[in-house]
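In: sequence first, then the predicted structure:
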Amino acid sequence: MPAQRFARPSEVPGLAARRVAADILDGVLHRRRTLDDQLDGAAAHPALKSLADRDRALMRRMVATVLRRLGTLGALLARLLDRGVPTDAPRAQSALLIGAAQILWMDVPDHAAVDLSVRLVQSDRRAAKYAGLVNAVLRRCAREGRAIIDELKPQALDIPPWMLQRWTAHYGEATAREMALALAHEPSLDVTVKSDPAQWAARLHGEVLPTGTVRTLLSGSVTMLPGFGEGQWWVQDAAAALPTRLFGDVSGKRIADLCAAPGGKTAQLALAGARVTAIDRSPARVARLRENLARLALPAETIVADAVEWQGDAQGNGEGFDGVLVDAPCTSTGTIRRHPDVAWLRQESDFTALTTLQQRLLRKAVTLLKPGGTLVYCTCSLEPEEGEQVIAALLSSESSLRRAPIEAGEVAGLASIITAGGDLRTLPCHLPNEDPRLGGLDGFYAARLVRL
């Protein structure tokens, strides 16, 4: 593992942000570490604490831009490098990717992008010999890069081939390309508000989506935005806010939220008057869930437990829950627009273990549900193995369940996100907007079942 490099007080402004960005990119591309692990929590990059807010935001945007455009950048650099990207110096690769991303898609002067990338390789013992190469390639990128990209048709390049093939087979070539194109854009900030969406849209300089979610292009620290500290809203993609609607009126009902952290859906249910039991196996994630509920001043029983093994609480008196929400662990391919590392960390071999877990969670959910109760299953995945196929397998093995088809009126009239079978399926290209930053949804699947 390469030694971490920290900001030096006397160094060139902006170099520290690029050094951290290079370390984090190396973590994703060569050590298969997620962005979340490297940006937050105990295992976060230690130099983040010394970065000013502005540099931290710049670093995040550089990393995200590289990962969103990684296929295009790889094809571009292959055109500009006779012998390919150096393989013996990861810092040289990172410097080329970061420099090209700034030149082509970020509001950074070309000369600054080139100069700081050269300084980045000069400061690394193994990469220093490539300083001249990095300088020449990035200068050529500034001159020729945009024309080359026009030839490359990047919307089909920034998704791993195996993933694009799957989407084409399931959704058709045209839709798969629209999805890939939507994923290339930095997404908006979506928030679920406690009340008065119009007022909060005005205060956050955003707009109210048909579903009631407030969407804004404001950036920077979320905790500094109006209303956050007062617990008036929480961050939640518009698609992620839809599954809890499928329970209908939950006032006074007992709802179990399995795999509940970080708690957006728990908060929705509690706000609607449900008596929520929120379960998650990770103590750290449950701690975060409790912090979020405390800020929002919303009540819920929170339990650290493996939902599959959990035996239920004494308060239920063995009667079962009125509703169970299974927001199951999955490949998360529907969240690539917000978590671009997912595209490059996931593999087709991941499906087997995850679908097995999803099936176990569903079988457990059935045992927790009272007769007449509602089971809502959802995943932030675009893959049918984790959605339609999991539910089909459950229905074929559980005679006590039937599907309760979702109607467009339950999801703000958005008929395009309802499948022919009556399930919910959102895609990154749904909810388009003239400004692509204001369009799109996370990819979500949800099905509603009722126990007879």
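Out: Cool, got the structure. Only a predicted model underlies this, so the values are computations on that prediction, with no experimental measurement involved.
In: going forward, measure contacts between C-alpha atoms and count neighbours the same way
Out: Noted.
In: what's the longest strand in this protein?
Out: strand 369-379 (DSSP state E).
In: quick one: contacts for the nearest residue to residue 450 once chain neighbours are set aside?
Out: Nearest non-adjacent residue to residue 450, counting by CA to CA, 6 or more residues apart in numbering: residue 374, 4.6 Å away. Contacts were defined as CA atoms under 8 Å, 6 or more residues apart in numbering; by that measure residue 374 touches 247, 322, 323, 324, 448, 449, 450, 451.
In: could you rerun that using 6 Å?
Out: 323, 449, 450 (CA atoms under 6 Å, 6 or more residues apart in numbering).
In: now swap in residue 325 and tell me
Out: By CA under 6 Å, 6+ apart, residue 325 lies in contact with 257, 376.
In: can you pull out the strands in the stretch 1-150 of the chain?
Out: In the stretch 1-150 of the chain, no segments count as strands under DSSP state E, counting those that start in this stretch.
In: residues contacting residue 118?
Out: By CA under 6 Å, 6+ apart, the neighbours of residue 118 are 131, 135.
In: no, scratch that, I was asking about residue 206
Out: Taking CA under 6 Å, 6+ apart as the test, what residue 206 contacts is 215, 216.
In: does residue 22 touch residue 94 like I think?
Out: Yes: between residue 22 and residue 94 there is a contact under CA atoms under 6 Å: 5.3 Å.
In: between the contacts of residue 374, which sits nearest residue 393?
Out: Ranking the contacts of residue 374 by separation from residue 393, with CA to CA as the measure, puts residue 449 on top at 12.9 Å.
In: ok, the residue nearest to that closest one when sequence neighbours are not counted to residue 450 distance?
Out: Closest residue to residue 449 apart from its sequence neighbours, by CA to CA, 6+ apart: residue 403 at 4.4 Å. Distance, residue 403 to residue 450, by CA to CA, to the nearest Å: 6 Å.
In: repeat that for residue 384.
Out: Taking CA to CA, one finds residue 384 at 21 Å from residue 450.
In: which one's more surrounded, these two?
Out: residue 450 (19 against 14; other CA atoms under 10 Å).
In: which SS class is that one?
Out: Three-state assignment for residue 450 (DSSP: H, G, I helix; E, B strand; the rest coil): strand.
In: show me what contacts it?
Out: Shown in contact with residue 450 (CA under 6 Å, 6+ apart): 373, 374, 401, 402.
In: quick check, nearest of these to residue 34?
Out: residue 374 (34.2 Å).
In: for comparison:
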Amino acid sequence: MTQEINDGLPAREAALTLIDAALSRRGGLDEAASAHGFRFLEPRERAFARALAMAALRRLGPIDRALSGKLAKEPPPRVRNLLRLGAVQAFYLDVPAFAAVATTVEMTGVNKTSRPFKGLVNAVLRGLLRDGPPSDDPEQLAPPWLFTRWTAAWGPETARLVALEIAKEPATDLSLKDPALAQAWAQRLEGEILPSGTLRLARKGDVAAWPGFEEGGWWVQDAAAAIPARLLKVQPGETAVDLCAAPGGKSLQLAAAGAIVTAVDRSAARLERLTDNFRRMGLTAEVVVADAGNWDDARTFDAVLLDAPCSATGTFRRHPDVLWAARPGDVASLAGVQARLLDAAADRVKPGGRLVYCVCSLEPEEGEAQVEAFLARRPDMRLDPIASGEAGAPAASLTARGTLRLLPHQLDGGQDGFFAARFIRQA
């Protein structure tokens, strides 16, 4: 992204805030981007600030390794983040090297905590520039503990291919309200129709200004995220419940296919976004604010979808902060939540009905291990194997067990990491 030097310090200070929020687990990058001060920036400044922060997070590992070779001891967090910001401008965005250094040094001087480090920041950044950009070593792109886990799960070569996707800026994927209009939308939006039916676009900017947004022709949804709802194969008039439904992309899929949809989520605020999307798309759903694990409703459904809370490590293409905010203990703690919700979801399935369980996680404990434990304790449920290529999933994602392990590198141009399994409730 080409940027002028005069984007100024406010945008760079906002980027610094985003990086700090992402790495300190204070709500994450998206929450920080919605903060009061950030909204006062001009649209161009907001875009530049987000681009800076995202680029820094995508290459945080290689940048930090290069910085460690220049620092005798660890500086204060603000200074470390300033160095990251200067490096990412010089190496990964079209900001002239002198401007990257000069603006970073100036930012260092305006804060009393970082002011004593102006000389250090100047020297370190100039040293990095002499060395040139660090290489995108996949073993550095991911946090070491996660790379070790991925290597244990799939082997070193696949772990490297997954990690290489971290540095890549993703395209924008759209799900269409009427798939029959795919060619027309592809021409209108200058996009590519993927084998799954997802429309992939290279265009950037405010999606609300794109053709078809206001008229409800499509919604933003990653190609991999669109697969689980398709696995339910809902028919017009069937009842379907989407548990943990917000922000609603999968609920929209079910409704667009003709199902009578109930969308359940514990967050009223997140359900407001779902309701807005349904209104824009001209679709309807019953919206329920409730914890899916103890929802007080006796109904059962033809189709049940559970996109369970998880570590979200598979979403790093659009949310690289998840990799650096996650901790090893998160996976184990979330596994208990997933097991509870899976049992509750199974109780919602009519005899003969279908359940799809999915997580946007790359961790086997949240996917494959959940399936085996679930089948062991629920004799009323049987695994319904997924066929090769079903729902548009890459053939490489199909496991020997008949589940899907969707990895980011398996689709040309990338996709989110997901796990999905389908079950039938025995009559």
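Out: Noted; the coordinates are in hand. Note that this is a predicted model, so its numbers are computed, not measured.
In: if we can go back for a sec, just tell me the aligned range of the longest strand of structure 1 in structure 2.
Out: Under TM-score structural alignment, strand 369-379 of structure 1 corresponds to residues 349-359 of structure 2.
In: distance from the matching stretch to structure 1 after superposition?
Out: Following the fit onto structure 1, the mean deviation recorded for stretch 349-359 of structure 2 is 0.5 Å by mean CA distance after the TM-score superposition for structure 1.
In: buried residues in that stretch?
Out: 349, 350, 351, 353, 354, 355, 356, 357, 358, 359 (16 or more other CA atoms under 10 Å).
In: make CSV from those and add distance to residue 38 of structure 2 to it.
Out: Rendered in CSV, the data for those read as follows (distance: CA to CA, whole Å):
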residue, distance to residue 38 of structure 2
349, 44
350, 47
351, 50
353, 47
354, 44
355, 41
356, 38
357, 37
358, 34
359, 31
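In: for the residue mapped onto residue 426 of structure 1 from structure 2, give its distance to residue 354 of structure 2.
Out: Taking TM-score structural alignment for the superposition, residue 426 of structure 1 sits opposite residue 406 in structure 2. Residue 406 of structure 2 sits 21 Å away from residue 354 of structure 2, going by CA to CA.
In: which residues does stretch 110-126 of structure 2 contact?
Out: The contact list for stretch 110-126 of structure 2 (CA under 6 Å, 6+ apart) reads 79, 105, 108, 109.
In: ignore the last one, stretch 199-214 of structure 2
Out: With CA under 6 Å, 6+ apart as the test, stretch 199-214 of structure 2 has contacts from 171, 172, 173, 174, 191, 192, 193.
In: alignment lookup: the last one to structure 1.
Out: What that stands for is residue 193 of structure 2. Per TM-score structural alignment, residue 193 of structure 2 is aligned with residue 208.
In: who are the neighbours in contact with its match?
Out: residue 214.
In: go again with 10 Å.
Out: Each residue near residue 208 of structure 1 by CA atoms under 10 Å, 6 or more residues apart in numbering is listed here: 190, 191, 197, 198, 199, 200, 201, 202, 214, 215, 216.
In: residue 90 of structure 2 too?
Out: Going by CA under 10 Å, 6+ apart, residue 90 of structure 2 touches 96, 97, 98, 99, 100, 101, 125, 128, 129, 132, 133.
In: rerun at 7 Å
Out: 96, 97, 100 (CA atoms under 7 Å, 6 or more residues apart in numbering).
In: any of those residues buried? List them.
Out: 97, 100.
In: in the stretch 201-350 of structure 2, which spans are helices?
Out: Assigned by DSSP state H, counting those that start in this stretch, the stretch 201-350 of structure 2 shows helices spanning 227-231, 249-256, 268-281, 321-325, 328-347.
In: trace residue 272 of structure 1 over to structure 2, please.
Out: Matched to structure 2 by TM-score structural alignment, residue 272 of structure 1 sits across from residue 257.
In: hang on, the earlier thing: what is the burial count for the match of residue 426 of structure 1?
Out: Neighbours around residue 406 of structure 2, by other CA under 10 Å: 28.
In: residue nearest the centroid of structure 2?
Out: residue 315 (2.7 Å; CA atoms, centre = their mean).
In: which position in structure 1 aligns with it?
Out: Looks like residue 315 of structure 2 aligns to residue 335 there (TM-score structural alignment).
In: list the contacts of its match.
Out: 380, 442, 443.
In: residue contacts, the last one?
Out: Neighbour list for residue 443 of structure 1: 334, 335, 380, 381, 382, 426, 427, 428 [criterion: CA under 7 Å, 6+ apart].
In: next: the second one.
Out: By CA under 7 Å, 6+ apart, the contact set of residue 442 of structure 1 is 237, 239, 334, 335, 426, 427, 428.
In: could you give me the ChimeraX syntax to select whichever of these are buried?
Out: Selection of buried members from those for ChimeraX, criterion 16+ other CA under 10 Å:
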select :237,239,334,335,426,427,428
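In: and the contacts of residue 442 of structure 1, which of them are in strands?
Out: Reading strands off the contacts of residue 442 of structure 1 with DSSP E, I get residue 426.
In: nearest to residue 287 of structure 1 among the contacts of residue 442 of structure 1?
Out: Out of the contacts of residue 442 of structure 1, the member with the shortest distance to residue 287 of structure 1 (by CA to CA) is residue 237, at 21.4 Å.
In: tell me the counterpart of that closest one in structure 2.
Out: Per TM-score structural alignment, residue 237 of structure 1 is aligned with residue 222.
In: rewinding a little: save the contacts of stretch 199-214 of structure 2 as a markdown table, and put in distance to residue 32 of structure 2 too.
Out: Below are those laid out as a markdown table (distance: CA to CA, whole Å):
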| residue | distance to residue 32 of structure 2 |
| --- | --- |
| 171 | 23 |
| 172 | 22 |
| 173 | 24 |
| 174 | 25 |
| 191 | 31 |
| 192 | 32 |
| 193 | 33 |
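In: could you pick out the buried ones from these?
Out: Buried among those (16+ other CA under 10 Å): 171, 172, 173, 174, 191, 192, 193.
In: what does residue 40 of structure 2 align to in structure 1?
Out: Per TM-score structural alignment, residue 40 of structure 2 is aligned with residue 50.
In: one step back: pull up the gap between the counterpart of the residue nearest to residue 449 of structure 1 in structure 2 and residue 363 of structure 2, please.
Out: Under the alignment (TM-score structural alignment), residue 403 of structure 1 pairs with residue 383 of structure 2. Counting by CA to CA, the gap from residue 383 of structure 2 to residue 363 of structure 2 is 20 Å.
In: out of those two, which sits in the busier spot?
Out: Counted by other CA under 10 Å, residue 383 of structure 2 and residue 363 do not tie: residue 363 has more neighbours, with 24 against 20.
In: from residue 120 of structure 2, how far out is that one?
Out: Counting by CA to CA - residue 363 of structure 2 and residue 120 of structure 2 are separated by 40 Å.
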